[in-house]
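**Q** below are the sequence and a predicted model for it; my questions follow.
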Amino acid sequence: MNNLFLFPKTEQYYEDELTRFLRTEQYTDALQLLTFLLQFPNVDESKTEQWEALRHWLYTMFPETMFPTTTQQEEDEEEEKDLLRQYIREKTTDEGYALKLLNLLKEGTLEEQVSALEQLGFLDQPGLGQSVREWLNERPRHPHIQFKALQALKHMGENGIVEFPKNGKTIAVDIEETPLCPEEFPLRIRDMIRRVGDISETSQPDFVYFARQTWQEFLAYAYGTAIYTDLVSAEEGAVDVWASALHAILQEKLFGTVNREEILDNYGIVDSMTLQWKRAHLVLQAFVQQFSPDPS
């Protein structure tokens, strides 16, 4: 790890992410981020000590959060959903609450729009689904918020085809086929990110956390387009192609350098797969350049 370098803007980006995780009590995510950051040798010593102290505090204060059982994780997630449903039901006694959410959807920041969509998904009021459909169809928007809108429509019980502009085209998506969580994506697509974890677990055990986050954003970017269709219909060998392309893109972005030959060798990319790999790499590169902050 001695040849890895954390760029100043990248460090600030992850510091902001860490603050957000702590503010929203996402302690497991905060721990994973701290573990990743502590791998870099070029960081100021005082900053390293601060991160070490924070990681120790998380282990000490929230052991049940740091080491949850699978059953506990599932129970916690379901409890969170129940609390959100209860909160939304209480809010619906205010007849103007749904209108406030729709106004946020139209005029709010990206974070406010995500929050509005998550809450709208739990409301059961006539006309809300149509309002979200019209908002989605109105003009091109960030792929992340478009995907959140599709999930909200599915939560509402909406069905059928919805059309909206994306990546310079008008696409049509079946609402009922929209995945509500990573586990609902097709197996082949899940295998692609699992493969990154298999390759990086020894040398860079926390790398997959950022790969998974980027992959989910990429799936939102690709959903409903020809790119997503290709992912779904890909043959088994495409798992290594897309996983290695993602690995190469992220390694260069995070560390400023990438040993492409080593990555291709680790993933078993042979000469006959080179053209397919270059195409996947170009698609991922275009996505990262468009929607991911420049760390340099």
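**A** Cool, the structure landed. Numbering: from 1, shown residues only.

**Q** from here on, just use CA atoms for contacts and neighbour counts.
**A** Noted.

**Q** which outside residues touch the strand or helix carrying residue 72?
**A** Here residue 72 sits within helix 70-91, counting by DSSP states H and E. With CA atoms under 8 Å, 6 or more residues apart in numbering as the contact definition, helix 70-91 has outside contacts at 97, 119, 122-123.

**Q** what about versus this one:
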Amino acid sequence: MLDQYQNQLTRMLESERYGEAKELLRFLLNCQGEEKRHYEEWSNLLTWLDVAFPGHEVTGNGIHTLANGNDEDLDEESLRRDALSSGEYDDAFVQQVLYIMQHHPVADQQILALERAAYLQHPLVEQTIVTWLTSADVHPALQFKALQSLKKLGAAGIIQLERFGETVELDIEATPLSMEDFPPVVIRVVERVESVTEVVDASLPHFARELWKECLQCLYGTSAYTRLQNDDDETVDCYAAALHQVLELSLYGRADDDEVREAYGITDALRFRYEQACRSLRQIVQFKNEHGGQS
């Protein structure tokens, strides 16, 4: 049950439903029987959310609102920018945000700090993110979030990183900020999986898309990502089948490889490319399980 709540909390943070996340954290803090470290993490995260997003709350009828209630004429980006940037901050506040980004043991809080840092106009921010990103052992998903923050800050240039045992050079300005910013093949892969899985279980397409987003954050810039960009039908089939297999392994602990290959038309000629894609995605899921989810 705890894992279910943790996953729900992660999805709320990913979709920026901060008011709902606060409510869930308050609920969890009132529960009994969990390990002390969980309560400390929940309390720290709630404190950070209250500081970072003071206007985001859930009303009695469950509607996510801003404190002033006057958001009719504001688009989503304006609301998000207002929530993330208080407009007034001193050096101590900037240092606090950057410290959380670099050192906090809870990945969700590091992500929130990166989100906030992207809107802090301060000379320390960009260089601190770059230094941390290039000199520390940073989770690949956090690396990607940091690249997104650098792009939002207006940073430019090439940055060299270690990602899954590969040394890669990435153009900060080319970093995708949303799924739509990735090459079209990325959408083709997940849509292929959705079309196959929706007839099996209506909830699977949602999980497939979430898993694919996590994988992309880690694949970005690697040789596996380069292979993905071939953008032909065979590439789509191989990566879609691999995503389907890893999805079933993640949810059920098992997968019928023969059924998966048949569903996506993986012939003997494509077997090597399919297994290569499987290894890449399984490595990401294994790394996530060993080092904790960061999305």
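**A** Structure's in. What do you need? Note that the structure is a prediction, hence the values are computed from the model and not measured.

**Q** report the TM-score for the pair.
**A** The TM-score (TM-score structural alignment, normalised by the length of the second structure) is 0.73; 242 aligned residues with a CA RMSD of 2.8 Å.

**Q** coming back round to it: how about the following helix or strand past the helix holding residue 72 of the first structure, aligned to which bit of the second structure?
**A** Proceeding N to C from helix 70-91 of the first structure, the next assigned helix or strand is helix 97-107, under DSSP H and E. Residues 93-103 of the second structure are where helix 97-107 of the first structure lands when matched by TM-score structural alignment.

**Q** stretch 194-205 of the first structure too?
**A** The alignment of stretch 194-205 of the first structure onto the second structure (TM-score structural alignment) spans residues 191-202.

**Q** ok now the matching stretch, how far from the chain's centre?
**A** Distance of stretch 191-202 of the second structure from the chain centroid (CA atoms, centre = their mean, to the nearest Å) equals 22 Å.

**Q** same thing with stretch 45-56 of the first structure?
**A** Computed by CA atoms, centre = their mean, the chain-centroid distance of stretch 45-56 of the first structure equals 26 Å.

**Q** any idea how far stretch 23-41 of the first structure is from the chain center?
**A** In terms of CA atoms, centre = their mean, the centre of stretch 23-41 of the first structure is found 16 Å from the chain centre.

**Q** so how many other residues sit close to residue 269 of the second structure?
**A** 8 (other CA atoms under 10 Å).

**Q** any idea how far the counterpart of it in the first structure is from residue 235 of the first structure?
**A** With TM-score structural alignment as the criterion, the equivalent of residue 269 of the second structure in the first structure is residue 272. Residue 272 of the first structure sits 14 Å away from residue 235 of the first structure, going by CA to CA, to the nearest Å.

**Q** again with residue 188 of the first structure
**A** Look at residue 188 of the first structure and residue 235 of the first structure: by CA to CA, they are 8 Å apart.

**Q** same check, this time on residue 82 of the first structure
**A** In terms of CA to CA, residue 82 of the first structure sits 39 Å off from residue 235 of the first structure.

**Q** again, but for residue 182 of the first structure
**A** 20 Å.

**Q** out of the two, which sits in the busier spot?
**A** residue 182 (13 against 10).

**Q** quick revisit: make sure the match of residue 269 of the second structure is indeed in a helix.
**A** Yes. The assignment for residue 272 of the first structure by DSSP: H, G, I helix; E, B strand; the rest coil puts it in a helix.

**Q** mind listing the strands for the stretch 151-296 of the first structure?
**A** 161-166, 169-174 (DSSP state E, counting those that start in this stretch).

**Q** is it possible to get TSV of the ones you listed that adds mean neighbour count and distance to residue 90 of the first structure?
**A** Conversion of the strands of the stretch 151-296 of the first structure to TSV gives the following (neighbours: other CA atoms under 10 Å; distance: least, CA to CA, whole Å):
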stretch	mean neighbour count	distance to residue 90 of the first structure
strand 161-166	17	30
strand 169-174	14	31
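
**Q** quick check: buried residues in the match of stretch 194-205 of the first structure?
**A** Using 16 or more other CA atoms under 10 Å as the test for burial, stretch 191-202 of the second structure gives 191-194, 196-197.

**Q** ok, which pair from those is furthest apart?
**A** The span of those, defined through CA to CA, is set by 191 and 197 at 9.9 Å.

**Q** which parts of the stretch 51-200 of the second structure are helices?
**A** Along the stretch 51-200 of the second structure, counting by DSSP state H, counting those that start in this stretch, helices occupy 76-84, 91-103, 107-117, 123-135, 140-152, 184-197.

**Q** and the second one, how far from the first structure on average?
**A** It stands for helix 91-103 of the second structure. Its matched residues in the first structure lie on average 1.6 Å from helix 91-103 of the second structure after superposition (mean CA distance after the TM-score superposition for the first structure).

**Q** with the longest one instead?
**A** Averaged over the aligned pairs, helix 184-197 of the second structure sits 0.8 Å from the first structure after superposition, using mean CA distance after the TM-score superposition for the first structure.
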